[in-house]
Each structure stands twice: as structure tokens, then as C-alpha cells.
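Engineer: Show me how the following folds:
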Amino acid sequence: MSKHPFRIEICVEGIDGLVAAQTAGADRVELCASLLEGGLTPSLGVVREALRVATIPFHVIIRPRGGDFLYSELEFATMVDDIKALKDLGVAGVVIGCLTPDGKIDEARTKALVEAARPMKVTCHRAFDMTADYREAIEALIRCGVDRVLTSGQRDTALEGIDILKDTAAIAAGRIVIMACGALDADTIGQVRQATGVDEMHFAALHTIKSGMVFRNPHVGMGGTAIEREYEITLTDVDAVRRTIAAARAAA
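Structural biologist: Got it, this is the predicted structure:
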């Protein structure tokens, strides 16, 4: 039995995603840009607008680029600055993750980010899933004062990671919130909740719609993407969020 109240967090891209998630009954949102890269820090303009329209708490990802979680000194400085700016705005929480080259939690940097963030809540994102020893990583995050960790059990999906998720929750023993993720939907989320006993669950429910653009240049794809991607928009699916939340709560 979890020592923490059960919560469901929806990972969204931008302000429209936040509105869709809260409309569908989410408890909290992780606010990102560029989910195609796993989520990057959104602009301050997006955050300000989110604060204006939000009816539920949201946490902002602090990730200056895609790729690994081994950051340069300049990248790390931008992370600290972003956290301080978000704290000044009154954001509820931030989502971070820094590793050392040998696959451990970078405790010095994590502690510095937690200190910069307080009194905001701090989540460690799936950088945790890239660590060499998840048991050691949990203890490191607890030492750093992190409030929760997002994990798929070091596998692509939560279903594949069920055994490690269950062990992670047992090791945490209420000292840090364990939030499961990884291809969760209405068909899988209940099974994962019952099998692991995690404290919280996190998912994205995305669908793609066609662009409203009438004129289309057939010769250009921005950023090296396929041309058809220029005329697609990815949105949070309100109905899919509702179905998945209902399935998770029914599994209590």
C-alpha cells in the first residue's frame, strides 16, 4: 500500500496539451516542448500562459536539448537559470535529470538543482532509466532530496519493466514517490498499477491531425524532417486520457 496519495500526471506539449489534460481529469501535468525529442524546456511565454489558464498543478521539464543527460557547464548553467526563473513565476515544480559518464546520478549537480528549485517540487525524469544501477540511483536521489522519480523500470515500456518497477517501489519504501510510465494506455495501466504498487502514473495520449495549411511547399522539410511532417500537428487526445485515467483508478 502506497504511503502517498495516488496521482495521475499527463505529459503534454505546450499550452493546448495542458488544457486538454486538465479537461480530461488529470491530477497534474508535465509541461514540455518537443515531445518528439522526449521533451525539452518550454518557453517562458508558454509557462506564463499556462499559469494563467491552469486549474491543476503543472511541473516544467528542465532539459536544454535532446540526447543524453551529460551536460556541459554552459548547459547546466542554463538549467539553473531556467529553474530560478520558473520559481520567480510561481510554478509548482520542475523535472530534472543529470548523469555522470559512468551512468550514475550526478549528485553534486542534482543537489544544486534541488537547492535552486525550493520550495518547488522536484522530479527526476527518465534519466533514471539510463543509470547503470537503479538501486544505487534511488538512494542517490533520496540523498539529493528529490521528491519523485519517473521510470519505466529501465525498459521501453512499463509492462516490460514491471519487475524493476515493483522492486524500485519496494526499495523506495515511501521515501521518494515512484511514478510509473512507459507506453501506458487504457489497456495496460491497470495491470501495471496492480502489479507494481507504484505511487503515481504518468503517460502521454497523443494523436496527429492534419494541418490547416492550404498552400504547401513540396520542396522543403524543416529541420530535416519528412515533408509530410510539416503539415501534421500532434495533440493530446482528451478521450484517450479520460479512458486511461478511468482504467487506472478502477485498478485500485
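
Engineer: Every contact and neighbour count from this point should use C-alpha atoms.
Structural biologist: Will do.

Engineer: Share the number of residues neighbouring Val238, please.
Structural biologist: 19 (other Cα atoms under 10 Å).

Engineer: How about the contacts made by it?
Structural biologist: The contact partners of Val238, by Cα atoms under 8 Å, 6 or more residues apart in numbering, come to Ala20, Ala21, Thr23, Ala24, Ala205.

Engineer: Skipping its backbone neighbours, what lies nearest Ile164 in space?
Structural biologist: Leaving aside its sequence neighbours, Ile164 sits nearest to Gly153 (Cα to Cα, 6 or more residues apart in numbering; 4.9 Å).

Engineer: so that neighbour sits right up against Gly161, yeah?
Structural biologist: Yes: assessed by Cα atoms under 8 Å, Gly153 is found in contact with Gly161 at 4.2 Å.

Engineer: Next, the second sequence, to be compared with the first:
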Amino acid sequence: MSKIEIACFNPESAITAFENGADRIELCDGLSEGGTTPDFETVKHLHEKISIPMFVMIRPRGGDFTYTDEEFEQMKSDLIQLKSLNVDGFVFGILNENDEVNVEQNTELVKMAKPYPCTFHRAFDRAKDLEDSLEKVIGCGFKTILTSGQQPSVSEGKENLKKLVELSAGRIEILVGGGLRSTNIEEIREYTKAKYFHSSAITDGGAFASAEEVVALKNT
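Structural biologist: Coordinates of the predicted model:
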């Protein structure tokens, strides 16, 4: 059985994921933007109701992953505020103007988040050079990389995902996500040998996680 993280863009999805056996929740806002920082009150309210780990997205806007000084200050401020709620971890990723991992800014946020673990999100899939980016993310102190293998979906990126699992050699968790569903998780798991998987569990093109899909992801 795989470990499953559900990306939740609203409180209803988070409750659905929790009640149907998800191992972890990635909480965000901004579904149409691919995930942004959720509202403080929403996180506070959910944290009181959910007993599985909840990682919170720190991303001030949609679009690219290179931020202005003002946006970076906002990320730091959001992280400190949300850290006060004792959430279980944070999810973010910053690239520089050349689409390389921004070692300085990411390291600063990882240190600010301590003792909570951090996941480098799918900004990784926009970064240049698979191996170099992997080493930089490990060097910044992240515990997990969320990736579709630098391809539009996990099915297209499975060769790179397999390579990342091998190259990481247990130094960092490769969290496989991006077009992952209960219909393809078995094939991707067998091929990549990854152990942790990420999905929104949205099956109807809407905004809410499907209870049936969460169960299917967990049990396939």
C-alpha cells in the first residue's frame, strides 16, 4: 500500500482526505493557479479538526517561481504566521531568473520553518538540469521533492521519476505527483519504485476531492 498525500484547495477536500485514509494533506488555496498560500483562519480551523499531518503551501501568487523582494518578504511573513499554528510542514519552491533552484532564498525559508519539514514543490519541474537541481534541493535542507519528473504528467515523466528515486538514494523523499490517479498509480509505482504519491483526487473537473478516489488511491 502506498503513502498518499492529497492536495486540498478547500476545507471540504481536506476533511474528505482525512476521513478516507490519506496519510497527509497539502493545504493550498488558488486551484486555478496551481496552489497558493491558504488563509490563516482556514488553516487554524482545519488544524483543530484533522489529526493527520498537514503541510501548508507558501506561494504568494500563481505564475512563475521567481519572486520579487516584496513577494519573498511576504513568503517569510506568511510562514512565520502559519508556523505559530504548529502545522506539520511547509511546501514551497523558489527559482532564480535562470530557472535554477534559488539556493539562498530556499535555504533561508527552510531554516525559518525548523523544526518542521519542507517540501520543494513542482517548481522543480520548471528547473534546469534534473541532477543538479536534485542536489541543490537536498543541499537546501528539504525533506521532500514533489515532482512529475520534469514532464507535464507522471506518466510522461516516469523515466525521470525512476532516475530521481535512484539518484536520491534515500537522502530525500521523491513525492510523485502531477496527473496521478488511481487508474495509473500502480503502473507508476511499479516503474519508479517511489513510495509516496500526491494527487488532488479530483475526478469530475471540479474543485473537491472525491472520497472514492482517495480510497482507491490508498488501496490500489
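
Engineer: Quick one: end-to-end length of stretch 3-12 of structure 2, please.
Structural biologist: 21 Å (Cα to Cα, to the nearest Å).

Engineer: corresponding residue for the residue nearest to Ile164 of structure 1 in structure 2?
Structural biologist: Using TM-score structural alignment, the equivalent of Gly153 of structure 1 in structure 2 is Gly149.

Engineer: if I pick that match, what's in contact with it?
Structural biologist: Asp125, Glu156, Gly157, Lys158, Glu159, Asn160, Leu161, Leu164.

Engineer: hang on, the earlier thing: make sure I have this right: the residue nearest to Ile164 of structure 1 is in a strand.
Structural biologist: No: assigned with DSSP: H, G, I helix; E, B strand; the rest coil, Gly153 of structure 1 falls outside any strand and is coil.

Engineer: which residues in structure 2 does the longest strand anywhere in structure 1 align to?
Structural biologist: If you go by DSSP state E, structure 1 has its longest strand at strand 7-13. Counting by TM-score structural alignment, strand 7-13 of structure 1 pairs with residues 3-9 of structure 2.

Engineer: now do stretch 31-47 of structure 1
Structural biologist: By TM-score structural alignment, stretch 31-47 of structure 1 lines up with residues 27-43 in structure 2.

Engineer: Then stretch 178-192 of structure 1?
Structural biologist: With TM-score structural alignment as the criterion, stretch 178-192 of structure 1 aligns to 174-188.

Engineer: now the strands for structure 1?
Structural biologist: 7-13, 28-32, 58-61, 93-96, 121-124, 148-151, 177-180, 200-203, 206-210, 232-236.

Engineer: which of those strands sits most buried?
Structural biologist: The highest average neighbour count among these, using mean count of other Cα atoms under 10 Å, belongs to strand 177-180 at a mean of 28.

Engineer: which helices and strands sit right next to that one?
Structural biologist: Counting contacts by 3 or more Cα pairs under 8 Å, 6 or more residues apart in numbering; DSSP states H and E, strand 177-180 of structure 1 packs against strand 148-151, helix 162-172, strand 200-203.

Engineer: right, and the ones you listed - which one's nearest Arg28 of structure 1?
Structural biologist: strand 200-203 (9.3 Å; Cα to Cα).

Engineer: Now that closest one on structure 2. Mean distance?
Structural biologist: Taken over the aligned residues, the distance from strand 200-203 of structure 1 to structure 2 averages 0.5 Å (mean Cα distance after the TM-score superposition for structure 1).

Engineer: what's next to that strand, contact-wise?
Structural biologist: With Cα under 8 Å, 6+ apart as the test, strand 200-203 of structure 1 has contacts from 6-11, 150, 177-185, 193.

Engineer: Pull out the buried residues from the match of stretch 178-192 of structure 1.
Structural biologist: Of all the residues in stretch 174-188 of structure 2, those buried under the rule 16 or more other Cα atoms under 10 Å are Ile174, Leu175, Val176, Gly177, Gly178, Gly179, Leu180, Arg181, Ser182, Ile185, Ile188.

Engineer: Need the distance between the two termini of that stretch.
Structural biologist: Start to finish, the residues bounding stretch 174-188 of structure 2 are 13 Å apart (Cα to Cα).

Engineer: Next: stretch 188-199 of structure 2.
Structural biologist: Using Cα to Cα, the two ends of stretch 188-199 of structure 2 sit 13 Å apart.

Engineer: Off-centre distance for that stretch?
Structural biologist: In this view, stretch 188-199 of structure 2 has its centroid 14 Å away from the chain centroid, taken as Cα atoms, centre = their mean, to the nearest Å.
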